[in-house]
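Undergrad: Here you go, sequence then predicted model.
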Amino acid sequence: MDHHLLEIIACPICNGKLHFDKKNLELICQTDELAYPISNGIPVLLESHARDLSSLEKK
């Protein structure tokens, strides 16, 4: 994931910072406890495509 892109994109719900999960190819919003998928290198920042973080993933 391009570091410059991570600096300018934000969670579509809270406008908070997203963190890249390299293992699962997802962008994580800890505030909303959601993980947004990355499909073919493109972040899918739609709430309907996000998954809830498991209790183990929450910080």
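TA: Structure received.
Undergrad: CA only for contacts and neighbour counts going forward, please
TA: Fine.
Undergrad: Longest strand of the chain, counting residues only.
TA: strand 34-39 (DSSP state E).
Undergrad: For that one, name the packing helices and strands.
TA: Contact here means 3 or more CA pairs under 8 Å, 6 or more residues apart in numbering; DSSP states H and E; on that basis strand 34-39 packs against strand 26-29, strand 51-52.
Undergrad: Take this one as well and set it beside the first:
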Amino acid sequence: MSISQELLEILVCPQCKGDIRLTENQDGLVCERCRLLYEIRDGIPIMLPEEAKPLA
């Protein structure tokens, strides 16, 4: 299940309020500025900074 384009257009990084992008395999959202990955679980983006994973 992927996230709708409409939802992607309004979502921002909860930490810096910057733009996010969908990962290539559509399993997460990435904030390049904060270098964080927000996972998508069961079609729901988990937009909590404490749940985000740092990018390598």
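TA: That came in fine, so what should we check first? All of these numbers come straight from a predicted model, not from anything done at the bench.
Undergrad: What does the superposition give as a TM-score?
TA: The pair, once superposed, lands on a TM-score of 0.89 when counted by TM-score structural alignment, normalised by the length of structure 2; 54 aligned residues with a CA RMSD of 1.1 Å.
Undergrad: Please tell me which residues of structure 2 the longest strand of structure 1 aligns onto.
TA: Aligned by TM-score structural alignment, strand 34-39 of structure 1 falls on residues 36-41 of structure 2.
Undergrad: Next, the buried residues of that stretch.
TA: Counting neighbours by 16 or more other CA atoms under 10 Å, one finds that the buried residues in stretch 36-41 of structure 2 are 36, 37, 38, 39, 40.
Undergrad: Show me which residues of stretch 40-54 of structure 1 are buried.
TA: Result for stretch 40-54 of structure 1 [16+ other CA under 10 Å]: buried residues 44, 45, 50, 53.
Undergrad: Please apply the same query to stretch 21-29 of structure 1.
TA: 25, 26, 27, 28, 29.
Undergrad: which one among those gets closest to residue 13 of structure 1?
TA: Relative to residue 13 of structure 1, the closest of the buried residues of stretch 21-29 of structure 1 is residue 29; by CA to CA it sits at 9.4 Å.
Undergrad: what about the residue nearest to the closest one when sequence neighbours are not counted, distance to residue 53 of structure 1?
TA: Distances taken as CA to CA, 6 or more residues apart in numbering put residue 18 closest to residue 29 of structure 1, at 5.1 Å, once the chain neighbours are dropped. The spacing between residue 18 of structure 1 and residue 53 of structure 1, counted by CA to CA, to the nearest Å, is 13 Å.
Undergrad: Please apply the same query to residue 11 of structure 1.
TA: 14 Å.
Undergrad: Residue 2 of structure 1 too?
TA: As judged by CA to CA, residue 2 of structure 1 and residue 53 of structure 1 stand 23 Å apart.
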